[in-house]
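Asks: A predicted structure for the sequence below; I have some questions about it.
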Amino acid sequence: MKKEKKSKEKKVSGLERKKAVWGIVFVLPSIILFSIFSFYPIGYAFFVSLYKKELLSLESPKFIGLRNYVRLLESDSFWNSVIATLKFAVGTFVPMVVFSLLLATFILGRKRFQKLFQVVYYSPAIMQSAVAALVWLIIFDPRSIANQFMNFILNTKGVDYKWLVNENMLVLSTIIVYFWKYIGYFTVLFLAGLASIPREIHEAARIDGANRFQDFIYITLPLLKPTTTLVSVVAMIQCLRTFSTQYLFVQAGASVKPIEVITLNIYHTAIRDRNIGRASAMSVLLFIVIMILTIIQLRVSRSEEVQY
């Protein structure tokens, strides 16, 4: 009997090893590609940030240590980019997470046209960022829909709200574009999370006397915590990495200073000023900030596995 048990254990362990080996074989190409296109650029950016290097220059890079980082921290342009990024991220992140959850709850509560609502809300997400920005540039034109809509809502006549001229309105314009483009994507993520919660739990809560609001607060939100964490992390990263909208707005004639987020500053530093070393240092700082915020979010939301 003991010999049979040992032989069975050996067979099981051998089978598990084979599964592990084949798992590594199938995953290895993805790991290699991810390393080439993600890990290598990150490491190279950190390497270049320690040098004084100009774009298209034939001179060899000069090692200057952490001087690029010191100069960034002393630069008014860099801190203006930090403030612009924070304004955009806070103004976009919070409404996007809240309204995507509310929209997902609304769609899931509909008995009819659920698929239609999903398609309608998700359709802007498949649009290229450049195309979305161009569409909204037309909308924000003084003679276009945005001013007409605001005049109708506020009961005013012929008022130009200067969407692309006034600093606060310009920041709001970029927030609106990003919100409109990505709200459907995060709504679909929340829909998947809501659909994974068994109906029996909601039915049991209603039998116990809970109304819809109590069911949402005490049942849905706690069980939706993993999805909320995923949405929060992805939305935060997207907001901090924004570039296309601000770039196209500037190209259309909008003021640079209010919407010069860090990524746009990196572009200007590298392409316009041809200072690859300092642009790489800015990229590294942005990467570190994103990593820190992601770790904080994951730790704050860390809890035991959700069990239904």
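Replies: That came through fine.
Asks: okay, CA-based contacts and neighbour counts for the rest of this
Replies: Will do.
Asks: in the stretch 1-150 of the chain, which spans are strands?
Replies: In the stretch 1-150 of the chain, the strands defined using DSSP state E, counting those that start in this stretch lie at 51-52, 62-63.
Asks: Confirm for me that D215 is in contact with E203.
Replies: No - with contacts counted by C-alpha atoms under 8 Å, D215 stays clear of E203, the gap being 9.5 Å.
Asks: so which strand or helix has the most centrally placed residue in the chain?
Replies: The chain has Q238 as the residue nearest its centroid, 2.1 Å off, counting by C-alpha atoms, centre = their mean. Assigned by DSSP states H and E, Q238 falls within helix 225-240.
Asks: Of D215 and E203, which one has the most company?
Replies: Using other C-alpha atoms under 10 Å as the criterion, D215 and E203 rank with D215 on top: 18 against 13.
Asks: can you confirm that one is in a helix?
Replies: Yes - counting by DSSP: H, G, I helix; E, B strand; the rest coil, D215 falls inside a helix.
Asks: quick one: it from S173, how far?
Replies: Using C-alpha to C-alpha, to the nearest Å, we find D215 at a distance of 36 Å from S173.
Asks: The structure to be compared is supplied as follows:
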Amino acid sequence: MAKTEQMSGRKRDERIAGYVFSLPAVALLIAFLVVPIIYTVYYSVFQYQVMRPNDITFIGFENYHKLITDSDFWISLKNTFYFTIVVVPVQCALALILAMLVSKKFKGVAIFRTMYFSPQLTSMVVIAVLWTVLYNSNPNTGLINALLVNLGLEPINFLTNERTAMNSIIFMSAWQGAGYQMMIFLAGLQGIPRDQYEAASVDGATPWQQFWFVTIPNLKGTIKYVIMITMIQAMKLFTQPYVMTQGGPRNSTKTMVYYIYTQGFQKGNFGYACSVAAVFFVIVVAMSLILQKITSEE
């Protein structure tokens, strides 16, 4: 009886200790996620100009009605979807290829892992400024166009042409972000038992068959996680258009987060910016649930 009471007391102490240790994380989650969401939804039904903080008028769903008829909103939503649909498979595929390359045991492999991961250690602002210089349309200052001219080709207006601006940002973003996903895939690859590959090899499986029937099934959970976090990060695209193109040319790189920023902090339409943010939050959550349903294991 005494032993039972001692065990129950120990479990109670462990439960209390768990609550105490998780309290700071829960407090931060509420302060920096739950509260901002509540305030965003609250201010979305008000006419609130930042330059006139004392002039707040309740207007109901007028901001949402304006949002439906706002062409800039639909342009930014289209650009965000385009960026996400293209960059997610490209970046994930690149990360998986890099992970498979550096998962091999050879001399100097740690150097290659560091090289591929190093863009993650640099601020996105710095990366964006660097690639802006690389993309410069003037061959005298733009390194990529200088190379094209030396090869006898015409220079390309990477960031000043609406047909190439977003694709240029996609290429840069996939290069910058692949290192992080590479490390996640690398951890998954190292967890696959080697005897599975040996058994497949004995059965006469080609390297491609081993990849498709051994590697991919063992990485299902990892692939699902990587696709999910990459999609969420892609939907939040802001720094690259802000630094490299300012949403141009002709709004071809204006994304949802950039549009929220311009409405709330440049034009001062804080109430309308909150309504856009609220709708955007619902869209991201819905896409996450749909993606989770599609990629769920049977």
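Replies: Ah, there it is. Because the structure is a prediction, the values reported are computed rather than measured.
Asks: circling back to that earlier point, trace the helix holding Q238 of the first structure over to the second structure and give me the residue numbers.
Replies: Under the alignment (TM-score structural alignment), helix 225-240 of the first structure falls on residues 220-235 in the second structure.
Asks: what does the matching stretch contact?
Replies: 80-81, 83-84, 87-89, 92, 181, 184-185, 188, 256, 284, 288, 291-292, 295-297 (C-alpha atoms under 8 Å, 6 or more residues apart in numbering).
Asks: For burial, what's the neighbour tally of the aligned partner of L293 of the first structure in the second structure?
Replies: By TM-score structural alignment, L293 of the first structure lines up with M287 in the second structure. For M287 of the second structure, the neighbour count with other C-alpha under 10 Å is 16.
Asks: same question, I223 of the second structure
Replies: With other C-alpha under 10 Å as criterion, I223 of the second structure counts 20.
Asks: From G60 of the second structure, how far out is it?
Replies: From I223 of the second structure over to G60 of the second structure the distance is 42 Å, taken as C-alpha to C-alpha.
Asks: Pull the contacting residues for I169 of the second structure.
Replies: Counting by C-alpha under 8 Å, 6+ apart, I169 of the second structure makes contact with 240-241.
Asks: relative to helix 220-235, how tilted is the one helix or strand it maps to?
Replies: Applying DSSP H and E as the criterion places I169 of the second structure in helix 165-190. Here the directions of helix 165-190 of the second structure and helix 220-235 differ by 160 degrees (axes from the mean of the first three to the mean of the last three C-alpha atoms, to 10 degrees).
Asks: With the first structure overlaid, how far apart is helix 165-190 of the second structure on average?
Replies: Comparison of helix 165-190 of the second structure with the first structure after fitting gives an average deviation of 1.0 Å (mean C-alpha distance after the TM-score superposition for the first structure).
Asks: so how far is the helix or strand following that helix off the chain centroid?
Replies: Using DSSP H and E, the helix or strand that follows helix 165-190 of the second structure in sequence is helix 194-202. Centroid separation between helix 194-202 of the second structure and its chain, computed with C-alpha atoms, centre = their mean, to the nearest Å, is 35 Å.
Asks: counterpart of helix 194-202 of the second structure in the first structure, which residues?
Replies: Using TM-score structural alignment, the residues of the first structure aligned to helix 194-202 of the second structure are 199-207.
Asks: tell me which element R302 of the first structure falls in.
Replies: Remark: R302 of the first structure resides in no helix or strand, with elements defined by DSSP H and E.
Asks: Counterpart of it over in the second structure?
Replies: Using TM-score structural alignment, R302 of the first structure pairs with S296 in the second structure.
Asks: Name the nearest residue to its match, ignoring sequence neighbours.
Replies: Leaving aside its chain neighbours, S296 of the second structure sits nearest to K224 (7.8 Å; criterion: C-alpha to C-alpha, 6 or more residues apart in numbering).
Asks: Kindly provide the distance from the one you found to T84 of the second structure.
Replies: From K224 of the second structure to T84 of the second structure the distance is 16 Å (C-alpha to C-alpha).
Asks: Which of the two has more residues huddled nearby?
Replies: More crowded of K224 of the second structure and T84, by other C-alpha under 10 Å: T84, with 21 against 16.
Asks: Tell me how many other residues crowd the closest residue to that one other than its chain neighbours.
Replies: Distance criterion C-alpha to C-alpha, 6+ apart; nearest residue to T84 of the second structure, sequence neighbours excluded, is A234 at 5.3 Å. Each residue near A234 of the second structure was counted by other C-alpha under 10 Å, and the total is 23.
Asks: got it, and N151 of the first structure?
Replies: Residue neighbour count, defined by other C-alpha under 10 Å, stands at 16 for N151 of the first structure.
Asks: L186 of the second structure now?
Replies: 22.
Asks: Please pull up the equivalent of F113 of the first structure in the second structure.
Replies: Mapped onto the second structure by TM-score structural alignment, F113 of the first structure lines up with G108.
Asks: any idea what Y267 of the first structure aligns with in the second structure?
Replies: Taking TM-score structural alignment for the superposition, Y267 of the first structure sits opposite Y261 in the second structure.
Asks: any idea how far its match lies from N54 of the second structure?
Replies: Distance from Y261 of the second structure to N54 of the second structure, by C-alpha to C-alpha: 21 Å.
Asks: For those two, indicate the residue with more neighbours.
Replies: Using other C-alpha under 10 Å, the more surrounded residue of Y261 of the second structure and N54 is Y261, with 19 against 9.
Asks: so how far is the helix holding I169 of the second structure off the chain centroid?
Replies: 10 Å.
Asks: List the buried residues in that helix.
Replies: For helix 165-190 of the second structure, the neighbour count (16 or more other C-alpha atoms under 10 Å) marks 165-170, 172-186, 188-189 as buried.
Asks: quick one, the lengthiest helix in the second structure and helix 220-235 angle?
Replies: Assignment by DSSP state H gives helix 71-102 as the longest helix of the second structure. Interaxial angle of helix 71-102 of the second structure relative to helix 220-235 (the same axes, to 10 degrees): 140 degrees.
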